[in-house]
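Asks: what follows is a predicted protein model with its sequence.
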Amino acid sequence: MAESMNPACSALVERYLLSLPVEARVRHVSADYFCADEHNANLCAELVAAGSKRATCSLAYWYLEKGERISKQGDLLVVTDWSGQPKALVEMLSVTLCPFDEIDAAFAAEEGEGDGSLAWWREAHRTFFEREMKAEGGEFDEHAMLVLERFRVVALPQ
């Protein structure tokens, strides 16, 4: 299990893993929130728990340039709120790469945020990624590669 998990996150993961056959229990597990501010982190956690947010994305920059680990199919993620409380345990269904300017309406809808439209998705994510890259001393490019993660909820806190 990930080192950063608090007891509530660990208990959620343990309960789920014990429901699986022994051979299926070996998984990479982490815990984190989505977004970079309290309001959106809490909102996204609730959307995941409700089943309306089934995907997320991030700049490939973080993985290719900063060495963060890219999720793999079958990985588990405890989605937390801003304060670290678990809201859902999700399993990665797929992890793919796609340029920002090639994201389609289906993926925007799977992200489950805003009004679910591609137009809303593009504007919100462009703003977010511009802010991220500015903080890194760089600029966001509309052709920037994204890591797309699709997932399903496998457990909720009791």
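Replies: Arrived safely, thanks for sending.
Asks: C-alpha from now on. contacts and neighbour counts both.
Replies: Will do.
Asks: which residues in this protein form strands?
Replies: Along the chain, the stretches classed as strands by DSSP state E are 29-32, 55-59, 76-80, 86-99, 145-155.
Asks: buried residues in the longest helix anywhere in the chain?
Replies: For the chain, the helix with the greatest residue count under DSSP state H is helix 118-135. For helix 118-135, burial by neighbour count (16 or more other C-alpha atoms under 10 Å) applies to 118, 121, 122, 126, 129, 130, 132.
Asks: before we move on, the earlier item: right, so of the strands of the chain, which gets closest to residue 67?
Replies: Closest of the strands of the chain to residue 67 is strand 55-59, at 12.2 Å (criterion: C-alpha to C-alpha).
Asks: and here's the other structure:
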Amino acid sequence: MNQEARVYWNEYWKGQDKPQLVSAWQFGADPDYLAQLVIEGTKTATCSGYVFYELENEPLPTTEDYSIILNSVDQPVAIIKTVEVSLTPMNEVTEEFAIAEGEGDRTYQYWWDAHEKFFKDELNAIGRKFSEQMLLVCERFKVIDVNNGE
């Protein structure tokens, strides 16, 4: 976590017991756009390939997790809390979840096409093949705070 994110986190929790599980990161290929969707309340879900957690030996998210969302220049823009985590085959992701990701025209078809392309590219880069049954880590979150730079 960079210094600016750490200061934001500490200021938010000033005078309160701070949760211990926090990370700071950017969303996907267009961090500014996706962060704005989070701030607006349009984006309330995200997903990633389970295989990447396995390969990187990363723990799965939990409902105890907080995240500081960063923009494209690593400035903190919001704090979110994970409220639900499920492991779901890609071809079983619901339309409601896909729409909750808030991207594009907010249709299931847009979600499918964008995620299929993304996962094919990412998996191909590591010598793996895409499957419609690939397991996804599906997260829902709520915005706890928006950084207005005050």
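Replies: Cool, the structure landed. It should be emphasised that the depicted structure is a prediction, and the values quoted were computed from it without experimental measurement.
Asks: would you give the TM-score for this superposition?
Replies: Between these two chains, after superposing, the TM-score reads 0.93 (TM-score structural alignment, normalised by the length of the second structure); 148 aligned residues with a C-alpha RMSD of 1.3 Å.
Asks: tell me which of the strands of the first structure is the most buried.
Replies: Of those, the one with the most neighbours on average (mean count of other C-alpha atoms under 10 Å) is strand 76-80, at a mean of 26.
Asks: what's near enough to touch the counterpart of residue 142 of the second structure in the first structure?
Replies: Using TM-score structural alignment as the criterion, residue 142 of the second structure maps onto residue 152 of the first structure. Counting by C-alpha atoms under 8 Å, 6 or more residues apart in numbering, residue 152 of the first structure makes contact with 51, 54, 90, 91, 92, 93.
Asks: tell me the residue in the second structure aligned with the fourth one.
Replies: Right, residue 91 of the first structure. Correspondence of residue 91 of the first structure to the second structure, assessed by TM-score structural alignment: residue 81.
Asks: can you check the first one too?
Replies: Residue-level alignment of residue 51 of the first structure against the second structure, with TM-score structural alignment as criterion, gives residue 41.
Asks: ok, now how distant is its match from residue 103 of the second structure?
Replies: Using C-alpha to C-alpha, to the nearest Å, residue 41 of the second structure is found at 12 Å from residue 103 of the second structure.
Asks: which one's more surrounded, those two?
Replies: residue 103 (17 against 13; other C-alpha atoms under 10 Å).
Asks: and the gap between the residue nearest in space to the middle of the first structure and residue 148 of the first structure?
Replies: Nearest to the geometric centre of the first structure sits residue 56, at 4.6 Å (C-alpha atoms, centre = their mean). Distance check for residue 56 of the first structure against residue 148 of the first structure: by C-alpha to C-alpha, it reads 6 Å.
Asks: burial count for the corresponding residue of the first structure for residue 7 of the second structure?
Replies: By TM-score structural alignment, residue 7 of the second structure lines up with residue 11 in the first structure. Residue 11 of the first structure: 15 surrounding residues under other C-alpha under 10 Å.
Asks: list the contacts of residue 11 of the first structure.
Replies: No contacts exist for residue 11 of the first structure under C-alpha under 8 Å, 6+ apart.
Asks: burial of residue 148 of the second structure, as a residue count?
Replies: Residues near residue 148 of the second structure, counting by other C-alpha under 10 Å, number 8.
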